[in-house]
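**Student:** This is a predicted model, with the sequence first.
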Amino acid sequence: MSETAEAPARASAVWDALTKALFDSYRPELHYMRGPGPKWHEKHDHIETYEESLPPSDYRAAH
């Protein structure tokens, strides 16, 4: 292939690389997770109160 025939192909490759670098099509806001699902909430949503965190009352009386 002659040098003049390669020039348009090279220019096209440079143009493609430049446009890909400047205008990346990846948009993370379209792929983000919206938050924990129902299984996670089922496992983690129980909030222990102060009373629940204490040992049983018969244990406290014995010590």
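**Tutor:** Perfect, thanks for sending it.
**Student:** CA only for contacts and neighbour counts going forward, please
**Tutor:** OK.
**Student:** quick one: contacts for Glu42?
**Tutor:** Applying C-alpha atoms under 8 Å, 6 or more residues apart in numbering to Glu42 gives no contacts.
**Student:** take a look at this one as well, against the first:
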Amino acid sequence: MKRLAFRPVYREHHRFVWRCLRRLGLSPDDADDAMQDVFVVVYRRLPTYESRAPIEGWLFQIAR
């Protein structure tokens, strides 16, 4: 199984996570703060991510 690097995941998906947080009802400022929290969790859990499913679903689960 190939291990994903954090930096490309953040670069390619931070806008997606921010939009998810906004759709969940957060204000822009709160979405910014929550996105930092989400990506701290992503950084910690990325080594355990199983790439059989799209990463967007995994990111959304963490974000909500």
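**Tutor:** Here it is on my side, so go on. Keep in mind the model is a prediction, meaning the values are calculated, not measured.
**Student:** What does the superposition give as a TM-score?
**Tutor:** The pair, once superposed, lands on a TM-score of 0.30 when counted by TM-score structural alignment, normalised by the length of the first structure; 23 aligned residues with a C-alpha RMSD of 1.6 Å.
**Student:** Where do the helices of the second structure begin and end?
**Tutor:** 6-23, 28-45, 55-63 (DSSP state H).
**Student:** I should have written the first structure there, sorry.
**Tutor:** Going by DSSP H, the first structure shows helices at 3-22, 38-44, 50-53, 57-62.
**Student:** a markdown table please, covering the helices of the second structure and showing mean neighbour count.
**Tutor:** As requested, the helices of the second structure are exported to a markdown table (neighbours: other C-alpha atoms under 10 Å):
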| stretch | mean neighbour count |
| --- | --- |
| helix 6-23 | 15 |
| helix 28-45 | 15 |
| helix 55-63 | 14 |
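**Student:** what separates His44 of the first structure from Tyr50 of the first structure, distance-wise?
**Tutor:** According to C-alpha to C-alpha, to the nearest Å, His44 of the first structure stands 17 Å off from Tyr50 of the first structure.
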